[in-house]
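*Asks:* Pasted the sequence and its predicted model underneath.
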Amino acid sequence: MDVLKYEMPLLTGSVQSLEAFKGKVVLIVNTASQCGFTPQFQGLEELYKKYEDQGLVVLGFPCNQFGKQEPGGSEEIGAFCEKNYGVTFPVFEKVEVNGEGAAPLYKDLTKAAPGLMGTKKIKWNFTKFLLNRQGEVVGRYAPTTKPEELEASIKDLLAQS
């Protein structure tokens, strides 16, 4: 299933084709600025900086569906990510990840990698999806999984052509 077939708006307002990331290892994360897991931005940025040259890209998708922990607009979200965590990886405009209004990207991600007991629902902020260089979902990780815990899997995928 090709989950990278979409074009999505970045926080800056420009539109990014996700197909541009084919050939890279992609980590997709639904984020929030006011969540207990928000400090994971630091680990995500560290992974991105460490492996960007080898082909890793981290994509952040802010979401306000869990405890209303992402109430701000695009400018606010971008300023928060940059100021507090020095985020340089692409961050997109706010999306919904569950329900009728869920972004088609997230409908595809949850279909390709259902959660516990086959549920397609995203449980909370900072759920992570790892894609190989062919754009296939190879892993889904809980919000409690710290970014650094994905490093071995990322290195394995980066080593594959």
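*Replies:* On my side now, so go ahead.

*Asks:* okay, CA-based contacts and neighbour counts for the rest of this
*Replies:* Noted.

*Asks:* buried stuff in stretch 60-75?
*Replies:* Within stretch 60-75, the residues scored as buried using 16 or more other Cα atoms under 10 Å are G60, F61, P62, C63, N64, Q65, Q69, E70, P71, G72, S74.

*Asks:* In a strand, the second one, correct?
*Replies:* In this case it means F61. Yes. The assignment for F61 by DSSP: H, G, I helix; E, B strand; the rest coil puts it in a strand.

*Asks:* who touches M1 in this structure?
*Replies:* D108, A112, E136 (Cα atoms under 8 Å, 6 or more residues apart in numbering).

*Asks:* swap the cut-off to 7 Å and go again
*Replies:* By Cα atoms under 7 Å, 6 or more residues apart in numbering, the residues touching M1 are E136.

*Asks:* quick check, nearest of the buried residues of stretch 60-75 to K121?
*Replies:* Q65 (11.7 Å; Cα to Cα).

*Asks:* in the protein, which spans are strands?
*Replies:* Counting by DSSP state E, the chain has these strands, from start to end: 7-9, 15-17, 25-31, 56-62, 128-131, 137-141.

*Asks:* Off-centre distance for the third one?
*Replies:* Its chain's C-alpha centre and that of strand 25-31 lie 2 Å apart, by Cα atoms, centre = their mean, to the nearest Å.

*Asks:* Report the angle between it and strand 56-62.
*Replies:* Going by axes from the mean of the first three to the mean of the last three Cα atoms, to 10 degrees, strand 25-31 is angled at 20 degrees with respect to strand 56-62.

*Asks:* here comes the other one, which I'd like you to weigh against the first:
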Amino acid sequence: MNLSDIAVTTLDGRATTLGEHAGRALLVVNVASRCGMTPQYSGLERLQQRYAERGLTVIGFPCNQFMGQEPGTNEEIAQFCASTYGVSFPMMDKVEVNGPGAHPVFAALTQVADATGDAGDVAWNFEKWVLGADGVPVARFRSRTEPESAEVVAAIEAVLPGPS
């Protein structure tokens, strides 16, 4: 499964694809600003800073499907992420991750199984997928798994294109 050709829109309205990050490992995360797990933005930003030079890009996809925890406009989301967590990684337009309106990126990612072998719908905000530099998903982590946990870091380090 290669997600590189799927059209996405950035938080500021620019049309692009995940292929814009070709040759880089990706950590794709569905995010929300008013969730108990919102502090995970800090760990995501630290991963971006720690591994960017080795070829990692964290990409956030805001989603309002879980108890309305991302109600803001794109501008409000951008402001919140920058001012509260110093987010420097790319943020995409607010999307749906489940159901008939699921964005094609998540329609594909939900086919990826987690460590227990479970695939299917996104259960909550801050689920994470690691994609290799070839655009192929290699790991899925559920919401409660912290971004800087040993298993997420190991999955990222296994697919980084740059030298250690």
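*Replies:* Great, that's in hand. Worth saying up front: this structure is predicted, and the values here are computed from it rather than measured.

*Asks:* Can you pull the TM-score for these?
*Replies:* Between these two chains, after superposing, the TM-score reads 0.94 (TM-score structural alignment, normalised by the length of the first structure); 160 aligned residues with a Cα RMSD of 1.5 Å.

*Asks:* Of all the strands of the first structure, which one is nearest T119 of the first structure?
*Replies:* Judged by Cα to Cα, the one of the strands of the first structure that comes nearest to T119 of the first structure is strand 137-141, at 12.0 Å.

*Asks:* For the closest one, name the packing helices and strands.
*Replies:* If contacts are counted by 3 or more Cα pairs under 7 Å, 6 or more residues apart in numbering; DSSP states H and E, strand 137-141 of the first structure sits against strand 128-131.

*Asks:* mean shift between the strand it packs on and the second structure?
*Replies:* If you overlay the two and look at strand 128-131 of the first structure, the average distance to its match in the second structure is 0.4 Å (mean Cα distance after the TM-score superposition for the first structure).

*Asks:* what's that strand aligned against in the second structure?
*Replies:* The alignment of strand 128-131 of the first structure onto the second structure (TM-score structural alignment) spans residues 128-131.

*Asks:* Tell me which residues are up against that stretch.
*Replies:* Residues from elsewhere that reach stretch 128-131 of the second structure (Cα under 7 Å, 6+ apart): 25-29, 137-142, 155-156.

*Asks:* Could you rerun that using 10 Å?
*Replies:* For stretch 128-131 of the second structure, contacts defined as Cα atoms under 10 Å, 6 or more residues apart in numbering pick out 2-3, 24-31, 56-60, 109-110, 112-114, 122, 136-147, 152-153, 155-156, 158-160.

*Asks:* Which one of the buried residues of stretch 60-75 of the first structure is nearest to V87 of the first structure?
*Replies:* Nearest to V87 of the first structure among the buried residues of stretch 60-75 of the first structure: G60, at 9.7 Å, using Cα to Cα.

*Asks:* hang on, isn't that closest one packed against L44?
*Replies:* Yes. Using Cα atoms under 10 Å, G60 of the first structure is in contact with L44, at 9.3 Å.

*Asks:* For these two, list the residues in contact with both.
*Replies:* Shared contacts of G60 of the first structure and L44, defined by Cα under 10 Å, 6+ apart, are found at L27, V29, V87, F89.

*Asks:* Run through the helices of the first structure in chain order.
*Replies:* If DSSP state H is used as the criterion, the helices of the first structure fall at 40-51, 74-85, 104-112, 151-159.

*Asks:* and the first one, which residues are buried?
*Replies:* With burial defined by 16+ other Cα under 10 Å, the residues of helix 40-51 of the first structure counted as buried are Q40, F41, Q42, L44, E45, E46, L47, Y48, K49, Y51.

*Asks:* what's the burial count for A139 of the second structure?
*Replies:* Residues near A139 of the second structure, counting by other Cα atoms under 10 Å, number 20.

*Asks:* meant to ask about G135 of the first structure, not that
*Replies:* 21.

*Asks:* ok, now M117 of the first structure?
*Replies:* Neighbourhood size, M117 of the first structure [other Cα under 10 Å]: 6.

*Asks:* quick one on the thing from earlier: let's have the shared contacts of G60 and L44 of the first structure in JSON lines, adding distance to E7 of the first structure and neighbour count.
*Replies:* Output for the shared contacts of G60 and L44 of the first structure, formatted as JSON lines (distance: Cα to Cα, whole Å; neighbours: other Cα atoms under 10 Å):
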{"residue": "L27", "distance to E7 of the first structure": "17", "neighbour count": "24"}
{"residue": "V29", "distance to E7 of the first structure": "16", "neighbour count": "24"}
{"residue": "V87", "distance to E7 of the first structure": "21", "neighbour count": "21"}
{"residue": "F89", "distance to E7 of the first structure": "17", "neighbour count": "17"}
